[in-house]
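Enquirer: The following comprises the amino acid sequence and a computationally predicted model.
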Amino acid sequence: MKALDNVCVEKISRILGELISGTELTRILSKNNWKDHDTETGIKSISTKWKRINASMLYEINKVKSPKPFFQFVEEVMTPVSFVNSEEGWYYNLKEINLILRFYGYEITDAGKIKIVKATETLSEAIKRSKSLIEKLEAHNIHTKVTEYCTPELLNENYFHAILEASKSVFERIRVLTFSNLDGNQLINEAFKINNPSIIINGNKLENNDEKSQYLGLKSLLNTICYIYRNPTAHSPKLFNEKNENDAIIAFIMMSMAHQQLDHCSCVRFIN
């Protein structure tokens, strides 16, 4: 961690100034007995909101020799309940503020609280850390049917539940394709019976070893997704680290591969 400087306070003040009204700003400053340079003389000034925030917070930081007042102000403005009708606005501003704070060894959590983190050293590192998982997945051309099932979890970087929800997309697609009520490995094994298939890969007639190998490869991929990411028992031994971003990316790549293969499949037998 390093001490907050004028650059940090000003940049974040500019962001926060766009998120609250002048009336709300006056209320917060008054409630906490913080210096309000626009009202203390009794003559209302016409300073912009961010300049009022900046002047007040720099004064309070210097007075107590601590960033605590500034952090308290940030937390009051960035309380999650204020963004219940603007989820996109919440994550955008959270990202912008954290991009700055991380240079000083802090960040705002999804609960709207400041915590200590490893300080960012370079701009490239800061940009990389500020990217959401959705943005990172874009580089891997993840199938849209994967992300549409778990966008809220991805925005929240809740990897464990994002993976679980995304895995459901694979099995729901097979159920819809086969008009089946089965689930998990039972669904896969019934749909991909090599001697009596319900689902076939278009153009694959299962007439030779290469075609059978391709077909069994898809079946194995689907079963693997089920065993590792879908079945509740697979979550107990933690076969993947629910907090590890790289593990999450691997999971999404596997599910994307499955959907890409299913794009070229057809149903030839409904499952009762």
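Expert: Perfect, thanks for sending it.

Enquirer: drop to CA atoms for contacts and neighbour counts, all remaining ones
Expert: Will do.

Enquirer: Would you state the helices of this protein in chain order?
Expert: For the chain, applying DSSP state H gives helices covering 6-17, 22-31, 49-64, 68-77, 87-101, 123-130, 133-138, 144-147, 151-155, 159-178, 184-191, 209-225, 232-235, 245-262.

Enquirer: Make JSON lines from those and add distance to residue 108 and mean neighbour count to it.
Expert: Shown next, in JSON lines, are the helices of the chain (distance: least, CA to CA, whole Å; neighbours: other CA atoms under 10 Å):
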{"stretch": "helix 6-17", "distance to residue 108": "12", "mean neighbour count": "18"}
{"stretch": "helix 22-31", "distance to residue 108": "19", "mean neighbour count": "14"}
{"stretch": "helix 49-64", "distance to residue 108": "18", "mean neighbour count": "19"}
{"stretch": "helix 68-77", "distance to residue 108": "8", "mean neighbour count": "18"}
{"stretch": "helix 87-101", "distance to residue 108": "6", "mean neighbour count": "18"}
{"stretch": "helix 123-130", "distance to residue 108": "12", "mean neighbour count": "13"}
{"stretch": "helix 133-138", "distance to residue 108": "17", "mean neighbour count": "15"}
{"stretch": "helix 144-147", "distance to residue 108": "25", "mean neighbour count": "18"}
{"stretch": "helix 151-155", "distance to residue 108": "15", "mean neighbour count": "18"}
{"stretch": "helix 159-178", "distance to residue 108": "18", "mean neighbour count": "21"}
{"stretch": "helix 184-191", "distance to residue 108": "38", "mean neighbour count": "19"}
{"stretch": "helix 209-225", "distance to residue 108": "33", "mean neighbour count": "16"}
{"stretch": "helix 232-235", "distance to residue 108": "29", "mean neighbour count": "14"}
{"stretch": "helix 245-262", "distance to residue 108": "18", "mean neighbour count": "19"}
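
Enquirer: quick one: which of those helices is nearest residue 199?
Expert: helix 184-191 (5.6 Å; CA to CA).

Enquirer: angle of the closest one against helix 159-178?
Expert: 30 degrees (axes from the mean of the first three to the mean of the last three CA atoms, to 10 degrees).

Enquirer: which residues are in contact with helix 184-191?
Expert: 171, 174-175, 178, 180, 197-199, 219, 222-223, 226-227, 230-231, 271 (CA atoms under 8 Å, 6 or more residues apart in numbering).

Enquirer: here comes the other one, which I'd like you to weigh against the first:
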Amino acid sequence: MTGQKFPAFPAGILEHVCKLIAELYSGSELTRIMSEIPLRDDPGEGNTKWRRLAYAVSSNQARTQSGNAVIALVSASMRPERTLDRADVARLTRDQLNQVLSLVGYRVRDDGRVGRAARARSTDEAEKRTEHLRGLLERRGAHREVLTYCRPDLLRKDYYEAVFEAIKGLGSRLRQLTGVDGDGYALVEGTMAGSTPRLRINALQTRTQRDEQLGVANLAKGLFSAFRNPAAHEPRIEWTLSEQDALDVLGTLSMIHRRLDVATVEAH
């Protein structure tokens, strides 16, 4: 907790954060997390988990007159390597933390670190951010595989997180359908491209069918190239996406998933 000094968090935000993290871990796991930060005013494992966390964090906050203990607790609790064995529950916890933290202008990134976010002016606004794009997609008939990844990652105004997660979801589905171990552009090339693709969206008997196969494969490769690969090489903050662009990209993903619904897998 050295370096930048964060403003103290309101008591309600602090308690809510502690309740969410306490649900994710056992008492002994929380002991290890608190020792890493460190939080020295630990009343011990005999206390209710969230009250124990809240006491230690609020004591630190009162002593230091900063919110660094809250930031450190969230970061230590949401590190990917720590949540690996409970990834699905941790994603939900991160979404819930983002709703709470949006009220004070923060968010939890997918690497577990806490970053700045546009501040929500009310609880309703925080919730609407997580629901608005999903509602628009549902009205447009978005595929269920796309909606699965449109959770409250939508906290960010540029909607990049939702698109990024949904494109990762396409890669996951291609691996599940084919058993091919790969990612991104190369995964599409190895499963949907070529004269005898492993994953076929039609019978490939006519020129039109072959062109459709090639076109859908190229769309998928283009999405991976445009939205997946750059994130590995450049700071995420440099990438922005409007709501309309997000709708268009996610609509394209929906179309690809609908083609995969009727696809056949050829043995190689």
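Expert: Everything's here; your move. All values reported here derive from a predicted model rather than from experimental measurement.

Enquirer: Quick one: closest of the helices of the first structure to residue 109 of the first structure.
Expert: Nearest to residue 109 of the first structure among these is helix 87-101; the distance by CA to CA comes to 8.3 Å.

Enquirer: just checking, what packs against the closest one?
Expert: helix 6-17, strand 106-108, helix 123-130 (3 or more CA pairs under 8 Å, 6 or more residues apart in numbering; DSSP states H and E).

Enquirer: what separates residue 164 of the first structure from residue 176 of the first structure, distance-wise?
Expert: 19 Å (CA to CA, to the nearest Å).

Enquirer: quick revisit: between the helices of the first structure, which one is nearest to residue 112 of the first structure?
Expert: Relative to residue 112 of the first structure, the nearest member of the helices of the first structure by CA to CA is helix 68-77, separated by 5.8 Å.

Enquirer: Would you mind getting the average deviation of the closest one from the second structure?
Expert: With the two structures superposed, helix 68-77 of the first structure lies on average 1.4 Å from its match in the second structure, counting by mean CA distance after the TM-score superposition for the first structure.

Enquirer: So which elements touch that helix?
Expert: Using 3+ CA pairs under 8 Å, 6+ apart: helix 68-77 of the first structure touches helix 49-64.

Enquirer: and the angle from the helix it packs on to helix 22-31?
Expert: Using the same axes, to 10 degrees, the inter-axis angle of helix 49-64 of the first structure relative to helix 22-31 is 10 degrees.

Enquirer: ok and helix 49-64 of the first structure relative to helix 68-77, angle-wise?
Expert: Put simply, helix 49-64 of the first structure runs at 140 degrees to helix 68-77, going by the same axes, to 10 degrees.

Enquirer: hang on, the earlier thing: let's have the helices and strands packed on helix 87-101 of the first structure in JSON lines, adding distance to residue 243 of the first structure.
Expert: Below are these laid out as JSON lines (distance: least, CA to CA, whole Å):
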{"stretch": "helix 6-17", "distance to residue 243 of the first structure": "28"}
{"stretch": "strand 106-108", "distance to residue 243 of the first structure": "17"}
{"stretch": "helix 123-130", "distance to residue 243 of the first structure": "15"}
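
Enquirer: residues touching the closest residue in space to residue 107 of the second structure that isn't next to it in sequence, list them.
Expert: Closest residue to residue 107 of the second structure apart from its sequence neighbours, by CA to CA, 6 or more residues apart in numbering: residue 98 at 5.0 Å. Going by CA under 8 Å, 6+ apart, residue 98 of the second structure touches 106-108, 152, 155.

Enquirer: tell me which of those are still there in the first structure?
Expert: With both residues aligned by TM-score structural alignment, their matches' CA atoms under 8 Å, the contacts of the contacts of residue 98 of the second structure that the first structure also has are 106-108.

Enquirer: Closest one of these to residue 29 of the second structure?
Expert: Nearest to residue 29 of the second structure among those, with distances taken as CA to CA, is residue 108, at 20.2 Å.

Enquirer: That closest one reaches residue 115, doesn't it?
Expert: Yes - judged on CA atoms under 8 Å, residue 108 of the second structure makes contact with residue 115 at a distance of 6.3 Å.

Enquirer: Compare those two and say which is more crowded by neighbours.
Expert: Neighbours per residue, other CA atoms under 10 Å: of residue 108 of the second structure and residue 115, the larger number sits with residue 108, 25 against 12.

Enquirer: where's the spatially closest residue to residue 129 of the first structure that is not a sequence neighbour relative to residue 130 of the first structure, distance?
Expert: Spatial nearest neighbour of residue 129 of the first structure, excluding adjacent residues (CA to CA, 6+ apart): residue 99 at 7.9 Å. Going from residue 99 of the first structure to residue 130 of the first structure by CA to CA gives 6 Å.

Enquirer: Residue 245 of the first structure too?
Expert: Per CA to CA, residue 245 of the first structure is found 13 Å from residue 130 of the first structure.

Enquirer: next one: residue 182 of the first structure
Expert: From residue 182 of the first structure across to residue 130 of the first structure, the span is 40 Å (CA to CA).

Enquirer: With residue 116 of the first structure instead?
Expert: Taking CA to CA, one finds residue 116 of the first structure at 16 Å from residue 130 of the first structure.

Enquirer: coming back round to it: which member of the kept ones among the contacts of residue 98 of the second structure is positioned nearest residue 28 of the second structure?
Expert: residue 108 (23.6 Å).

Enquirer: can you pull the contacts of the closest one?
Expert: Applying CA under 8 Å, 6+ apart, the residues near residue 108 of the second structure are 74-75, 94, 97-98, 114-115.
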